[in-house]
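> For reference, the sequence and a predicted model appear below.
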Amino acid sequence: MSVRDTLAALRQGRAPGRRALAEFADGLADGSVSDAQAGAFAMGICRAPLTADARAALTRAMRDTGQVLEWDVDGPVADKHSTGGVGDCVSLVLAPALAACGVYVPMISGRGLGHTGGTLDKLSAIPGFRADLQTDVLQRIVAEVGCVICSASEDIAPADRRLYAVRDVTGTVESTDLIVASILSKKLAEGLEALVLDVKTGSGALMPDPAAAAALARDLAETAQAAGVMTSAILTDMSQPAATAAGNALEVIAAMEALTDPGGRPSTRLVALTKALGGECLALCGLVADSEEGAARIGSALASGAAAERFGRMVHAQGGPSDFPDRWRDRLPAAPVVAELRADAPGVIGSIDTRALGEIVVDLGGGRRREDDRIDPTVGISHIAQIGAVVTEGQPIARVHAADPDEAEEAAGRVADAIELATRAVTAPELIREVIR
């Protein structure tokens, strides 16, 4: 079936067959499909969504345009993917915690674009840390340490890289079918046995509407399972930041507090999310009877220091300091200006415009509008009060970390607008909204 035939089928509302999708994916990877044809393909799928079988076929075809990792290790290979949010540094805690529980985690991650932070940008705040690894180095670190967090090489799902660039300029980024194929083609190329998906909803999520987020979670789980990977999707709340900080070095601090003091109050929400995702992953891997036992195992790995030790070994293997778990406070860069925001009246933290907080971090220099923007790892917001917290007049509710006093003052005003005080008790939304298996 020619490319023109595939496009004609989409124009007529018919899903292309498996062979046609595979040939189209190959054409994306080798350049024989033009940008115009790729754009027409993306627009056609927006107009005529794929069947579940066709979506799974497209995902596998895009995965198979590049290298699929193979493993010779003595335990299950698994990973987590998040649809992105604000203050979401759970990968930094979860990967080493899973490794400490006997799972091998080849976590291929990305950099931030827009209001959501990127895992690799957070890790880049650690002096010397290298995210770009050759495949043989990635596999060696995973085998020796148990986990790695790195960028995708050019050999991983090249069709997705091409199609994603076209989607960005043709207004087709929001197609659920293309989102699923993009996410999973890269994750499945890791050679996984199990995958847990963190699909976020709420004011800071890419999909704030719970119904749309739940539909995406189901499509992701169904497609990954069709590809032979044991998968669960957990719908989680992003009506407030996942940690109490947003910004690259600040989120590394939050992750290190969770790894070295998991019972500390500032890390409560982050630790709870790590336990939920990790517990589900351990259950998928068959290492525990159910997710509750798995969550307890993850909690033990945090409390014992085993997860922190794995994180330190991973950081050192990827070029960072050998003593990072012991001296992380000294190793991380800090902003020259810190402005404290205080409540102007007594009340209760009623709601948070979490997306606005993410935008503030970007405007401070902590994120990207364009892929070539440079990032200041020191800036951001920390000590963010949580929904439902009772505050007195003058009590600190956030700290802004900035490069100069003027930027700090402007950002503090915007943070104040994003945090709404209520006059009566407020209950925060449940962190775990639904588990889709």
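Noted; the coordinates are in hand. Computed from a predicted model, the values in this text were never measured in an experiment. Numbers count the residues shown, from 1 in each chain.
> Please make it C-alpha for all contacts and neighbour counts, starting now.
OK.
> where does the residue nearest to Leu50 when sequence neighbours are not counted sit relative to Arg47, distance-wise?
Taking C-alpha to C-alpha, 6 or more residues apart in numbering, and ignoring the residues beside it in sequence, Leu50 has Ala15 as its nearest neighbour in space, at 5.8 Å. Here the distance between Ala15 and Arg47 works out to 11 Å (C-alpha to C-alpha, to the nearest Å).
> ok, structure two:
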Amino acid sequence: MRSALAIYRDRVNHTAVDVIRTKRDGEALSDDQIDWVVAAYTRGEVADEQMSALAMAVFLNGMSFPETSRWTQAMIESGERLSWPVPTVDKHSTGGVGDKITLPLAPLVATCGIAVPQLSGRGLGHTGGTLDKLESIPGWRASLSSDEIREQLLSVGAVVCAPTEGLAPADRKLYALRDVTGTVECVPLIASSIMSKKIAEGAGALVLDVKVGSGAFMKTLDEARELASALVAIGMTHGQKVTALLTDMSTPLGRAVGNAVEVAEAVEVLRGGGPADVVELTVALAEEMLGLTGVEANPAEVLASGEAYETWARMIAAQGGDPDAELPKPKHVHVVEAPRDGVLGRLDALGVGLAAWRLGAGRARKEDPVQAAAGVLCHVKPGEAVVSGAPLLELHTDTPDAVEGALAALAGAYEITDEAPASTALVLETIRG
């Protein structure tokens, strides 16, 4: 425990208000200010409302790369750093709609021969959380000790779980705060949040999936490049091998958006089927992860064979889950029908993500629960033909009163046209360190 004298000396040298004012006025925070405010917030000596004000000041005025790098380092040093007894590689997505890629990717890469310690998070804004999805599996638990993570990594080759209590605790507090204070879409805060966890996690290499489009936090290619470049640069300064893929998030990934529905779709992919776009991105990220670690394998062939499903089943069972159990079903289903014959020309990721969120798949406040069965099934994807009156979207929820809000979110989110839209690339760019 820190002495009263040490706490007093910190408060003499710095106050939260002074740090807030510095960034509010557009000035650069000093290394000492950053080190102090991150540590003091972690200890509970800087209140949530004060950190909220500072986060908003950063959102409005930004941080330079040296500030962002130092902020990242301070968050790493707020807790422990893990190390692994075997070579490892990890992947991180900046968040999207229908983005269940971690679920098939971790067991796939493990099956190909490299261990994957995937410390994941919960839903943030309209984007889904990997842990929320996996918790829809009966019995599965997100929280593991460091020893349990190491044991599972050695026995199974893959683990997807919550960060340990001692891993970047500053980020854990700030992550939840950003979600409810309108400060999510901020490059310095996103970059430092991602990299503090990933560097502290101790993976030997990292592949980043930086989403761009309406359903992503980065709406334009330039914004996504800025974030990807910052992430790669931070990783390089810490001696980590990092690659970033910029991928399209203007349309939901796959046909399932939510929690249990996304798990079901991920299992389809692991069994050798599933939507083409989910398979494509899973394989593309696996190839990068294997390339960074020098492992020679053909992830497309491994995925198509269904072999990775066996790793998935062991991974789920190791964390108390039943991979064969029936997934939760919604108490209420509402079908959105196609208004006319034609082709689905557009399906906006943000609109679908907001609809799933309002149906109960996401949270409005950091302490809110989520509904395991809530979500949206997309019966039709852009470019596919539709018939008047046929199912277009299927809304799942346990709270029928939420349907009205979901339908409002979907107003204008889809368009029926006479001709198929031009095809677009899923992987837009690659940035390597």
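Ah, there it is. Remember, it's a predicted structure, so these values are computed and weren't measured experimentally.
> between Ala15 and Arg47 of the first structure, who's got more neighbours?
Between Ala15 of the first structure and Arg47, counted using other C-alpha atoms under 10 Å, Ala15 has the larger neighbour count: 22 against 14.
> show me the residues around that one that make contact.
Neighbour list for Ala15 of the first structure: 9, 48-51, 54 [criterion: C-alpha atoms under 8 Å, 6 or more residues apart in numbering].
> and it, helix, strand or coil?
When the structure is split into helix, strand and coil by DSSP: H, G, I helix; E, B strand; the rest coil, Ala15 of the first structure lands in coil.
> now do Val400 of the first structure
If you use three-state DSSP, then Val400 of the first structure falls in the strand class.
> just Lys80 of the first structure next, same as before
strand.
> Next, count neighbours for it.
Applying the criterion other C-alpha under 10 Å, we find 25 residues in the vicinity of Lys80 of the first structure.
> From Pro117 of the second structure, how far off is the aligned partner of it in the second structure?
Using TM-score structural alignment, the partner of Lys80 of the first structure in the second structure is Lys91. The spacing between Lys91 of the second structure and Pro117 of the second structure, counted by C-alpha to C-alpha, is 9 Å.
> ditto for Val352 of the second structure
Spatial separation of Val352 of the second structure from Pro117 of the second structure under the definition C-alpha to C-alpha is 30 Å.
> which one of the two has more residues nearby?
Neighbours were counted for Val352 of the second structure and for Pro117 using other C-alpha under 10 Å; Val352 has more, 32 against 26.
> can you map out the strands along the first structure?
Taking DSSP state E, the strands of the first structure run over residues 78-82, 105-108, 147-150, 194-201, 230-237, 337-342, 347-352, 380-382, 390-391, 396-402, 419-422, 432-436.
> Just send those strands back as CSV, with distance to Glu371 of the first structure too.
Below are those laid out as CSV (distance: least, C-alpha to C-alpha, whole Å):
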stretch, distance to Glu371 of the first structure
strand 78-82, 20
strand 105-108, 18
strand 147-150, 17
strand 194-201, 23
strand 230-237, 27
strand 337-342, 26
strand 347-352, 28
strand 380-382, 19
strand 390-391, 39
strand 396-402, 22
strand 419-422, 29
strand 432-436, 32
